[in-house]
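**Q** Provided below for reference: sequence and predicted model.
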Amino acid sequence: MSHTPVPYIPENAPFSPAQRAWLNGLLAGMFSASPVPGLPALPARASHSVAVYFASQSGTAERLAKKFAKELKTHGHQPQLACLSSIAPADLAKQTHAVIFASTYGDGEAPDSVKSFRESLLAESIVLNKLKYTVFALGDSSYEQFCRFGVELDERLAELGAQRIEARVESDVDVDPPFAAWKDVTLARLSAIDTEKAPALSGSTAVTAPASPSTEAPRYTRDNPFHAEIVARHALTNDISSKLTIHLGLQLDESVKYEAGDACGVLAENDPALVDETIAKLGFVPDAPVEVPKFGSCTLQQALSHHYQHTRLTRKIVQAFAEKTQCKTLAALLPAEQGAHLDSFLWDRGLIDLVLEYPGAIESPQELLAMLPRLAPRLYSISSSPAKHGNELNCTIAVVRYRSHNRERGGVASTMLSERIAMGERVPMYIQPNKRFRLPQESSTPIIMIGPGTGIAPFRSFLHEREALGHKGRNWLFFGERSASTDFLYEQELTSMAASGHLTRLDTAFSRDQAHKIYVQDRMIEHGSMFWSWLAEGARVYVCGDASRMARDVDQALHSLIETHGAMSADAAKEYVSQMHDDGRYHKDVY
C-alpha cells in the first residue's frame, strides 16, 4: 500500500530547531497514514473562520488570496474573502484570524484601491489583541522600497496588539514557489491554533522569498509560455527622434485569450555578447555546471542567459562585493541614510562594472548566482483589441538604449524584441490579466484616458475595442511626448478616430515643441472645466505610464481641478477622488 509523501520543513527554513521539530511533527501527523514513532500524538485540527484579505494592483495578490481561500476550505476552515478596500481598519477588531496578501508597486506605493485603508490604519488607534494574522507581501526586489506596503501592514498590526500566526513573507516577482512553501506552513500553524500551543515566533523578522520558477505550471503562463511568432515590427518614432519606440505584432492562436487592458509577459533573454563577456572577465568557462533553484542543473552560460538578471545592480550585489573586497567605497553606500547615493550608483551600472573594477572578487559560478536576482518577465501593456485585431497581439515598446561609464547599454527585453529576434521567429510569452484596468461594463459610460509615451498602449486597445463593439460612450484621450514631428505615436490612427468622432477629444502635450515644457497634467488643468463636467456625468479616468513622476503629477492635477471646478476644499476633493477609487472610476496601470 502506497502512502502520500510527508512534507517537511527544510533545514534552511527560517525557524529555530524547536520550531522546526514541532512543525515537522505536526506535518507528519497531518499527512501520514500511521503514527510516526517518537513523535507525540497530535490532536484533531482546529477549524477557524479566517478572513482572507488582498490588496492588489495587477491581480496577482487577488489570485493568491483566492487560491489560499480554497485551500482553507479543503482544510476545514471557513474563509471570508475580501479586498482591503472593502473594509475599515476597525473591522479587523471583529476578526480572530486574518491572512493578508499585500502588493507593493512603483516606489513603495500601496495599490490604488487600498490607499484610504492604509492611511486610516496608520492614523487610527484600535485594539487588535484578539487578532491572529500573517502577511504575504508581494513586490519587486529591483526597487529599493521592496514590499514596503506589506512591511507597513505587518508592523502596524503588531503595534496594535495583533499576534503573528506566521512571520511575514516578502516575495519577489515570481510568487508561486514562495507561496507554495509558505502556504503549507501557514495552514499547519492555523490548524494547530487552540489545539496545541505552537512555539512562538521570535521578533518580527521577515522571510524574504527569492524568485524562482514554479513547478506547477498551468497552460500558457510564465512557467509554460506560448511561443508567438513575430509577424509585425516597425518604428513608431521618426528616424531623427532621439529615441526609438516600436510597434510589435505577435501571432497567437485560438487557445490564447486576452482582454483590452491586459498585459503581455515576455520571457526575455540577456544579450549573448554581454553574457560571454561577463563569463570571460570572471575567468570562468561557459559550460561550467551550476544549480538553479527550482529549475535544476544547467551551464553557467544558460543560467546567465535565461535565469538571472545582471544588467542592473541591486543592494545585495553591492553588499556581496563590499564584503568580498573589503571596499570602503562600496560599504559606505549601504547604510539606510545613504539610500539616495546608493540609488544613484545602482541606476546606470550592471554586474559587468563591478566585475571589471574588482577582478577576482567572485571565486565560483555558484557564488555568483547566489547574489543575483532572478530574471523576471517583462510586462507590456497590450495595445491591440481582440475584437478588432483577432489573433494578432500588439505591444508598444520603448527600446532602451543608452551609454554610461564608457559602455553602450540596453534594456534586456526591448533590445531583444527590436534587434536580436528576426521576423518570423518566436517569442515565449503569456497573458498577464489586469482585472482592475478594464473598460466599463456599461458601453455608454464616458472614459478619460491619460497616457503619455508608451502609456498610449492600453488606450489604443480601448479605442479599437469600443469601436469594434459599437460602444457609444464618449472617449477623451490625453497623449504626450517630446515632439509632434518625431514622436507622435499612432498619429494617423488617432487623428482619424478624432475626425470620425469616435475619439471625442484628443488633447496632446508635446513637451519640446515650445519654449516652455507642457505635459499631460498641464492640459488637464487647461481643460479643467470640461474635465469636471465629464466627471460629474460619471466618466471613468484611466492613467497609464510612469508611476514615480507622471502618475503623481496627474493625480495632483486631478485633485486641483476638482477643487477649482467642483468648488471643493482640499479635503473634500481628496474624499471625492477616494470615492472614485472605491466606485471603480479611477484606474491606474503604472510602473
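**A** Sure thing, it's come through. Numbers count the residues shown, from 1 in each chain.
**Q** Only C-alpha atoms from now on, for both contacts and neighbour counts.
**A** Will do.
**Q** my guess is residue 164 meets residue 132, correct?
**A** Yes. When contacts are counted by CA atoms under 8 Å, residue 164 is listed as touching residue 132 (5.6 Å).
**Q** Report the secondary structure state of residue 429.
**A** Here residue 429 is recorded as strand under DSSP: H, G, I helix; E, B strand; the rest coil.
**Q** Pull the contacting residues for it.
**A** Shown in contact with residue 429 (CA atoms under 8 Å, 6 or more residues apart in numbering): 220-222, 225-228, 264-267.
**Q** What lies in contact with stretch 373-386?
**A** 141, 173-174, 210-212, 222, 258-268, 306-310, 392-397, 413, 432, 456-462, 464-465.
**Q** and those, which of them are in helices?
**A** Counted as lying in helices by DSSP state H, out of the contacts of stretch 373-386, are 413, 457-462, 464-465.
**Q** could I get those as CSV with neighbour count and distance to residue 279?
**A** Formatted as CSV, the ones in helices among the contacts of stretch 373-386 follow (neighbours: other CA atoms under 10 Å; distance: CA to CA, whole Å):
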residue, neighbour count, distance to residue 279
413, 22, 21
457, 27, 37
458, 30, 39
459, 31, 42
460, 24, 42
461, 26, 42
462, 24, 45
464, 23, 47
465, 21, 47
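**Q** Now tabulate those in CSV and tack on distance to residue 55.
**A** As requested, those are arranged in CSV below (distance: CA to CA, whole Å):
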residue, distance to residue 55
413, 28
457, 25
458, 22
459, 25
460, 28
461, 26
462, 25
464, 30
465, 28
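**Q** What is the nearest of these to residue 527?
**A** residue 459 (19.7 Å; CA to CA).
**Q** Does the closest one touch residue 448 like I think?
**A** No. The criterion here is CA under 8 Å, and residue 459 misses it with residue 448 at 9.6 Å.
**Q** Now do the buried residues in the lengthiest strand in the chain.
**A** Secondary structure of the chain per DSSP state E: the longest strand is strand 226-235. Residues 226-233, 235 are the ones in strand 226-235 that count as buried (16 or more other CA atoms under 10 Å).
**Q** tell me the two of those residues that are most distant?
**A** Greatest spacing in the buried residues of strand 226-235, by CA to CA: 226 and 235 (24.8 Å).
**Q** On the secondary structure side, give me the element for residue 126.
**A** For residue 126, there is no enclosing helix or strand under DSSP states H and E.
**Q** count of residues packed around it?
**A** Neighbour count of residue 126, defined by other CA atoms under 10 Å: 16.
**Q** next up, a second structure to put side by side with the first:
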Amino acid sequence: MATPESDPAMTAPTTGSPRRALILYASQTGTSEDLSLQLSDVLTRHHIHPTVLSCNELTPLSTLPTHALIFLLISTTGQGEMPDNAKLFWRGLLRKKLPAAWLGEVSFGVFCLGDTTYPKFCWAGRMVGRRLLQLGAKEVVPRVEADQSADEGTEGAFAGWVEVVRSVLRQKWPLMDGTEEIKDEVVLESKWVLEFAGADGEADGKTDGEADSKGEVDGMEIMRKLHAPRPGAILATVAKNERITTPEHWQDVRHLAFTLPEPMCWSPGDVLSISPKNFPADVEHLLALQNWTAIADRPLVLKPSAHLAPSEIPPCPISTPISPLTLRTLLIHHLDITSIPRRSFFSLAAHLTTDSTHKERLAEFADPQWIEELWDYTTRPRRSILEVLQEFSSIRIPLPRLLQLIPRLRPRQFSIASSSLSSPTSIELLVAIVRYKTVIKKTRLGVCTRYLASLLPDADADADTISLVFHGGSLGLSPSHLRAPVVLIAPGTGVAPMRALLQHRLLSPSPAVDNTLIFGCRSSRADYFFSSEWTSLQARGALQLLPAFSRDQPAKRYVQTVVRENAGKVWAALAERGGSVFVCGSSGRMPSAVREALVEVFAARGGMRREDAVKWLERLEKEGRYRQETW
C-alpha cells in the first residue's frame, strides 16, 4: 500500500507559474465547454497562458496541485450529478487520504451552470467548490450560479463573472511594467485553422480561392450517407419512422426504431446520442452568402496554428473530422450554423466587416453592458447564426477564422423507449419534432429532430442509416427498482424511459407487476402515446394506468392532479410497500408541481407536518427511491 510519502497524489505541491492557468470544464451538452473557451481568451488577453481540459482529461490527478490558478466551469446534470466527463475527476477528489493542505498553493474560481427547475440547482459546482476548500485551496473569485431558465440564461451571469475574473487578475496577478493587456478590439489568433489541401493532401497555405467545384455535388446524399466519426459509434438502419400524433394535432411526435448491427444490452433510462446534420438548403445559403459556392468541395486540412508552440496546442475542436473534409461536409456535419449566436460571436464578427454601420452594431452586441439588447436580438426570437450572417451581409469569414466564429455541432441525447430484453437487435425512440413560431413570427426547426424526421425507413427502397452512441442515463436504477413497486409519472415524451423500464420489469425472469403509470397528454385521441400497450398491460393485471388528459374536459387535469386524486394508491406503493417514484418529462413547471403534489400526499396520508413531508421526500431522494429525468 502506498504511503503518504510514496503516493504521487500526496506529494508536496509545486507552485505553478503565475502566468499560467488551468481551465477545467464539466459539461453534458457542451455549454460549459463553450464558455471555457471564452474564458481562455480573457486569460490570454491578460498574458496568462490557459490550458483548457475537460475534468476527466486532467491525468494524472496528482498534477492538480502544480497549477497555481484554476478555473472550473461545472454543469449539473440529472439528480444533482456530475456530467460524464467529470465523474472520474470527482471520484479522485473524494479520496479520503488526500491531506487537508493538498491544494494549499492553489487559487481557484468556480462558475456553476444549472437550472432552477431541477431539485438540486448547481449542486455539482457547489460540491466541487466545497471540496477544493476542504483540500486547502483558496477561492479568489467568488462562485456564481447561473440559471439556464433565467431570462438572460447563462450568458448574462457569465458576462458578470468574467468581469470579476478580470478584476481579480489585475489585483493579484498584475502585468509587468511595460506590458499591457491585449485590448478587446484586438482579435486573438485562431488556435486551429482550416486550409485548402494541395494535390498531395497537405495544406497548400491558401485560405481562399475561386477554383471551380468538380461537377455538381448532391448535398442530400452527403447528409444521408456520410456520418461524422465518433468514439463508440455504431451504424444502425432505420426500421421505422412513424408519426403517432393525429395529423391535425399541433405537435409532430415520431416513434422511431433502428435495427442494430449486432445484439446489444442496455439498461432502462439509458440514452442514445445522435449527431445532428444541417440541411443542404441551409448550407447552400451560407455558402452563397460567403461567396464560397465555387470552392465548397475543395479538400480541406485542419491543423494547429503555426504561432503555437507544441505545448500550447489545445485539443482539436473537431476531434475526428469527417472524410472527405470540405466546406460543404464541414457545414453539414460539424458546425452549428442554426444555433443562437453567443456574445463571443459578435465580438469576432465585428472585426470581419468593413461596413462601419454593421461593425458598430455588432460591437454593441458584444459589449457586456448591452446584454439585455443581445438577449432581445438573439435568444428571445431564437435568431440563428445563419440569419445574423444574412442580416449583416457584409461579414466575410476568413477560412482560418471559421472554427473560431461558428461553434461545433454537438450531439443530442434521447431517452431509449424500449428494453433490450424485448429485442437486443432493435432499439426505439419517442421524439417530439421541434417546430414552433417565434415572437417575430418566424418558424424554427430543431436541428436534430428535423434530421430525424427526414430519415427514410427500410420499408423504402433505400433505407437510411444513422450513427448512434450509447450512454448511461441518470435514473440510477438498482436491482430493487426492478422488483419493488414503482410509480411512474410521465407527461408527453417523458413516457419513453418509463416504457423501457416497464418492459424490462415485465420481461425479467421474475416479472414485477406492481406498476403504476400516471401518464399525461392533451387528448385521448391526439397524443395518447402507446395507449394500446397500456390498456393491454392493464387488462393482464400488469399495470395500473392513471391517465391525465388535460384538454378532454373543461377543467384541465395534469399529472399532479392525478397524483392528488390517487393519494391513497401513491402512499401505499411508496410508504407501505417500499416502492420508488420516477418522474420524467419536460423541465418546465411539471417537476416542481409533481414534487408539491407528492409532499401534499405524504402530509395528508402520513399525518405529517409539511416540513416533515418535505424531509420524507428528501429521504426518498437520498435512498434513490425518488428519481427525476427532465429535459
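**A** Here it is on my side, so go on. Remember, predicted model here, so these are calculated numbers, not experimental data.
**Q** before we move on, back to that, against structure 2, where does the longest strand of structure 1 fall?
**A** Per TM-score structural alignment, the counterpart of strand 226-235 of structure 1 in structure 2 is residues 234-243.
**Q** gap between that stretch and the chain center?
**A** Here the centre of stretch 234-243 of structure 2 is set off from its chain's centre by 23 Å, with CA atoms, centre = their mean, to the nearest Å.
**Q** same check, this time on stretch 400-418 of structure 2
**A** 9 Å.
**Q** which parts of it are buried?
**A** Neighbour count says stretch 400-418 of structure 2 has 400-418 buried, by 16+ other CA under 10 Å.
**Q** What of stretch 306-326 of structure 1?
**A** Within stretch 306-326 of structure 1, the residues that count as buried by 16+ other CA under 10 Å are 306-315, 317-322, 325.
**Q** likewise stretch 332-340 of structure 1?
**A** Judged by neighbour count (16+ other CA under 10 Å), stretch 332-340 of structure 1 contains these buried residues: 333-334.
**Q** First-to-last residue distance for that stretch?
**A** 12 Å (CA to CA, to the nearest Å).
**Q** what do you get for stretch 396-411 of structure 2?
**A** End-to-end distance of stretch 396-411 of structure 2 (CA to CA): 28 Å.
**Q** same question, stretch 229-239 of structure 2
**A** In stretch 229-239 of structure 2, first residue to last residue: 22 Å (CA to CA).
**Q** what sits against residue 95 of structure 1?
**A** 50-51, 130-131.
**Q** mean deviation of the longest strand of structure 1 from structure 2?
**A** In the superposition with structure 2, the average deviation recorded for strand 226-235 of structure 1 is 1.3 Å (mean CA distance after the TM-score superposition for structure 1).
**Q** hmm, who's touching that strand?
**A** Applying CA under 8 Å, 6+ apart, the contact partners of strand 226-235 of structure 1 are 220, 244-252, 418, 422-430.
**Q** right, and the helix or strand after that strand?
**A** With elements assigned by DSSP H and E, the helix or strand that comes after strand 226-235 of structure 1 is strand 244-251.
**Q** mean deviation (superposed) between that following strand and structure 2, please.
**A** Comparison of strand 244-251 of structure 1 with structure 2 after fitting gives an average deviation of 1.1 Å (mean CA distance after the TM-score superposition for structure 1).
**Q** what's that strand packed up against?
**A** strand 226-235, strand 392-399 (3 or more CA pairs under 8 Å, 6 or more residues apart in numbering; DSSP states H and E).
**Q** Dump the ones you listed to TSV, plus distance to residue 184 of structure 1.
**A** Compiled in TSV, those are given as follows (distance: least, CA to CA, whole Å):
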stretch	distance to residue 184 of structure 1
strand 226-235	30
strand 392-399	38
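**Q** can you pull the contacts of the nearest residue to residue 145 of structure 1 once chain neighbours are set aside?
**A** Nearest residue to residue 145 of structure 1, sequence neighbours excluded (CA to CA, 6 or more residues apart in numbering): residue 108, at 4.8 Å. Residue 108 of structure 1 is in contact with 145-149, counting by CA under 8 Å, 6+ apart.
**Q** And the residues you listed, which is closest to residue 485 of structure 1?
**A** residue 145 (38.0 Å).
**Q** surely the closest one meets residue 107?
**A** Yes. Contact criterion CA under 8 Å: residue 145 of structure 1 and residue 107 qualify, at 6.1 Å.
**Q** Burial check on residue 317 of structure 2, number of neighbours?
**A** By the measure other CA under 10 Å, the count of residues near residue 317 of structure 2 is 15.
**Q** and it, what pairs with it in structure 1?
**A** The equivalent of residue 317 of structure 2 in structure 1 is residue 293 (alignment by TM-score structural alignment).
**Q** separation between its match and residue 430 of structure 1?
**A** Noted for residue 293 of structure 1: a distance of 22 Å to residue 430 of structure 1, by CA to CA.
**Q** same deal with residue 419 of structure 1?
**A** Distance, residue 419 of structure 1 to residue 430 of structure 1, by CA to CA: 21 Å.
**Q** Of those two, which one has the most company?
**A** Higher neighbour count among residue 419 of structure 1 and residue 430: residue 430, with 26 against 11, using other CA under 10 Å.
**Q** so stretch 544-552 of structure 1 aligns onto which residues of structure 2?
**A** Matched against structure 2 by TM-score structural alignment, stretch 544-552 of structure 1 falls on residues 584-592.
**Q** can you list contacts of that stretch?
**A** Stretch 584-592 of structure 2 has contacts (CA under 8 Å, 6+ apart) with 117-119, 489-495, 497-498, 560, 583, 628-631.
**Q** Kindly recompute the last result at 10 Å.
**A** 115-119, 149, 269, 415, 475, 488-498, 520, 558-560, 583, 596-598, 627-631 (CA atoms under 10 Å, 6 or more residues apart in numbering).
**Q** And the aligned partner of residue 525 of structure 1 in structure 2, which helix or strand is it part of?
**A** For residue 525 of structure 1, the aligned residue in structure 2 is residue 564 (criterion: TM-score structural alignment). Per DSSP H and E: residue 564 of structure 2 is located in helix 559-565.
**Q** Done for today, thanks.
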